[in-house]
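1. I would like the atomic coordinates for the input below:
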Amino acid sequence: MARVIVDVMLKPEILDPQGQAIARALPRLGFSGVTDVRQGKRFELTFDGPANETTLAAARKMAETLLANTVIEDFQVHIEQE
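-> You can find the predicted model right below:
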């Protein structure tokens, strides 16, 4: 079985109000040194069979079609190493 990870993040030019709220809350909770926070999504897809280019291509197509809004989000697809 193959596990493919799809990480989805807002494009850099898109405002991230949730990330900004987290960044403002961190100092109040005693955490320092963080200058920016961007919040995203992670999808873990498990496929039958081996991890190969066909599996990655299918995951990319899923990301483009359903998992990411490509107008405002970028995504990266990679195989999770066991």
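
2. Could you use CA atoms for every contact and neighbour count after this?
-> Fine.

3. Show me where this structure has its strands.
-> Ranges of strands within the chain are 2-10, 40-47, 73-79, based on DSSP state E.

4. Run a quick neighbour tally on residue 56.
-> Neighbourhood size, residue 56 [other Cα atoms under 10 Å]: 19.

5. Check residue 31 too.
-> 10.

6. separation between it and residue 64?
-> Using Cα to Cα, to the nearest Å, residue 31 is found at 36 Å from residue 64.

7. what helices or strands is the longest helix along the chain leaning on?
-> As assigned by DSSP state H, the longest helix anywhere in the chain is helix 17-28. In terms of contacts (3 or more Cα pairs under 8 Å, 6 or more residues apart in numbering; DSSP states H and E), helix 17-28 is packed against no helix or strand at all.

8. and for comparison, fold this next one:
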Amino acid sequence: MPTYHARVFVTLKPSILDPQGRTVERALSHLDHANVAGVRVGKYIELTLSGEREAVEAQLADITGNVLSNPIMEDARWELSEVESVGA
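-> Okay, the predicted model is just below:
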């Protein structure tokens, strides 16, 4: 059964204020990085799943949209790559 490595990226929608991103931006400015703007902070999650690719993709879409993110406030995307078997 194939094994897959998933990377999930969750960010606040552009219309949602990001106080954490704003705090990081202010801190960077105070550290002489005044040319940095538009800082947004998000989440990065890694998962390992096994099964047939089509089923894994459907499962990952469900997990991403219903568990790892709030679709009202956040955008989420994922990347999936097959893990090569060792000794196969």
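
9. I'd like the TM-score for the two structures, please.
-> Once superposed, the chains reach a TM-score of 0.85 (TM-score structural alignment, normalised by the length of the first structure), with 81 aligned residues with a Cα RMSD of 1.8 Å.

10. mind putting the strands of the first structure in JSON lines, mean neighbour count and distance to residue 53 of the first structure included?
-> Output for the strands of the first structure, formatted as JSON lines (neighbours: other Cα atoms under 10 Å; distance: least, Cα to Cα, whole Å):
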{"stretch": "strand 2-10", "mean neighbour count": "20", "distance to residue 53 of the first structure": "11"}
{"stretch": "strand 40-47", "mean neighbour count": "14", "distance to residue 53 of the first structure": "13"}
{"stretch": "strand 73-79", "mean neighbour count": "17", "distance to residue 53 of the first structure": "10"}
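
11. ok so, going back, and for the longest helix of the first structure, what span of the second structure is it aligned with?
-> Counting by TM-score structural alignment, helix 17-28 of the first structure falls onto residues 19-30 of the second structure.

12. post-alignment, that stretch versus the first structure, mean distance?
-> Overlaying the first structure shows stretch 19-30 of the second structure at a mean distance of 0.6 Å from the equivalent residues (mean Cα distance after the TM-score superposition for the first structure).

13. List the contacts of that stretch.
-> With Cα atoms under 8 Å, 6 or more residues apart in numbering as the contact definition, stretch 19-30 of the second structure has outside contacts at 34, 35, 36, 37, 38, 39, 40, 41.
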